[in-house]
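Undergrad: The following block contains a protein sequence and its predicted model.
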Amino acid sequence: MSRRDRPPTGPHKPRSPRVRKLRALLAKAFRQHTSPPRLALAVAIGVFIGCTPLFGLHSVIAIGIAALFGLNTVAAFAGTQISIPPLAPLLAFASIQLGGLILGTSGDLTFDAIRRTELTKVFARFSTAWLVGSVGVGLTLAIIAYLLTYLIAKRRHGRDEE
């Protein structure tokens, strides 16, 4: 049967029972603990954790914190995705620069210096600045994420009640 001969499938008509079950499970997960402030807080926690240099642990830490406080774990996980590969180097650079300003060691890190230095040496040299700066970068982005998520969730929540 060619593609043209198949009945149309769309977002409202899943192809198999497994897909329907998966969608139902995801929908339920997204609805858990979803008042707009709690949903926004879960995303903000994920974003904050995602800005730290704790690669490989972001999801585990954010989900653990969300579960501990009864927040939406899926939203917290989604927030950690701020550190996806295209953004991670930019977050690291911003964190190291901010950390350098706070610690008084600014100006040490340039893209040229990174290119010429072995990655492990870059990490060893700038880890303190990275950690300190990630708090500031993480807080800033977490506040923005909270506000955006809250506004979107509030609007959607209001629409669902009508």
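TA: Arrived safely.
Undergrad: Going by C-alpha atoms from here, please, whenever you check contacts or count neighbours.
TA: Noted.
Undergrad: Off-centre distance for the lengthiest helix in the chain?
TA: For the chain, the longest helix by residue count, based on DSSP state H, is helix 119-161. Distance of helix 119-161 from the chain centroid (C-alpha atoms, centre = their mean, to the nearest Å) equals 7 Å.
Undergrad: try stretch 39-49
TA: Taking C-alpha atoms, centre = their mean, one finds stretch 39-49 lying 7 Å from the centre of the chain it belongs to.
Undergrad: Against which helices or strands is the longest helix of the chain packed?
TA: In terms of contacts (3 or more C-alpha pairs under 8 Å, 6 or more residues apart in numbering; DSSP states H and E), helix 119-161 is packed against helix 36-50, helix 88-103.
Undergrad: this is the other structure I want to compare:
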Amino acid sequence: MFRWLWTKTKAVWERAKAERAEPKEIGWAVAIGVFVGCSPSIPFHTVVALAAATLFKKNRLFTWMGSRVCNAVTLPFIAIAEVQVGHRLRTGEWMTIDRHDVLDQVAALLVDWMLGLLPVGGAMALLFGVLAWQLALRRDRRRAAAAALRASEEAGTIG
């Protein structure tokens, strides 16, 4: 039973990693995931990220991983940055947020959060997307170099 489950899990994992796994596709997938992860749809990030990956035909695993940018540690900082930037765009000045009055300002904060999602979430998506693309490109180059080395060793040209 356990062996069967492990085999199935490994097969799903390998298929998920291989789904549209070119460096450019991985970069786009992570960027989409990060953008979704920065949105106010906190309880639904996974569902929204997977739906967006399916809609845009990107790698669902990497999109989900990108959406994990929003977690218990980073959420307050991302939310405050988006609210502040959104408020600045809407009114032209920075917002003073008093933790005692937050519940009274929920509607305004949500509007500012949505406005701030575009510049802050977009910038983070761009940053993490380019980083993921570069890392995937580097991974592919290393794999190609290792394969070429193995092929030349097997042919007897080295050594």
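TA: Perfect, I can see it now. For clarity, every value in this text was computed on a predicted model and none was experimentally measured.
Undergrad: if we can go back for a sec, most neighbours per residue, which of the helices and strands packed on helix 119-161 of structure 1?
TA: Burial of those is given as mean neighbour count (mean count of other C-alpha atoms under 10 Å); helix 36-50 ranks first at a mean of 27.
Undergrad: how much does that helix deviate in direction from helix 88-103?
TA: On the basis of axes from the mean of the first three to the mean of the last three C-alpha atoms, to 10 degrees, helix 36-50 of structure 1 is oriented at 80 degrees to helix 88-103.
Undergrad: Look up the average distance of whichever helix or strand comes after helix 36-50 of structure 1 to its aligned counterpart in structure 2.
TA: Proceeding N to C from helix 36-50 of structure 1, the next assigned helix or strand is helix 58-68, under DSSP states H and E. Superposed on structure 2, helix 58-68 of structure 1 shows a mean distance of 1.4 Å to its aligned residues (mean C-alpha distance after the TM-score superposition for structure 1).
Undergrad: could you say what helices and strands whichever helix or strand comes after helix 58-68 of structure 1 packs with?
TA: Counting by DSSP H and E, the next helix or strand C-terminal to helix 58-68 of structure 1 is helix 73-80. Counting by 3+ C-alpha pairs under 8 Å, 6+ apart, the packing neighbours recorded for helix 73-80 of structure 1 are helix 17-31, helix 36-50, helix 58-68.
Undergrad: Could I get those in TSV, plus columns for distance to F126 of structure 1?
TA: Output for these, formatted as TSV (distance: least, C-alpha to C-alpha, whole Å):
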stretch	distance to F126 of structure 1
helix 17-31	38
helix 36-50	18
helix 58-68	20
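Undergrad: of all these, which lies closest to T110 of structure 1?
TA: Closest to T110 of structure 1 of these is helix 36-50 (C-alpha to C-alpha; 22.7 Å).
Undergrad: what's near enough to touch the residue sitting nearest the centre point of structure 2?
TA: Nearest to the geometric centre of structure 2 sits G66, at 1.6 Å (C-alpha atoms, centre = their mean). G66 of structure 2 is in contact with A29, V30, A31, I32, G33, V34, G37, F128, counting by C-alpha atoms under 8 Å, 6 or more residues apart in numbering.
Undergrad: Return the residue of structure 1 aligned against K24 of structure 2.
TA: When structure 1 is aligned by TM-score structural alignment, K24 of structure 2 is paired with P37.
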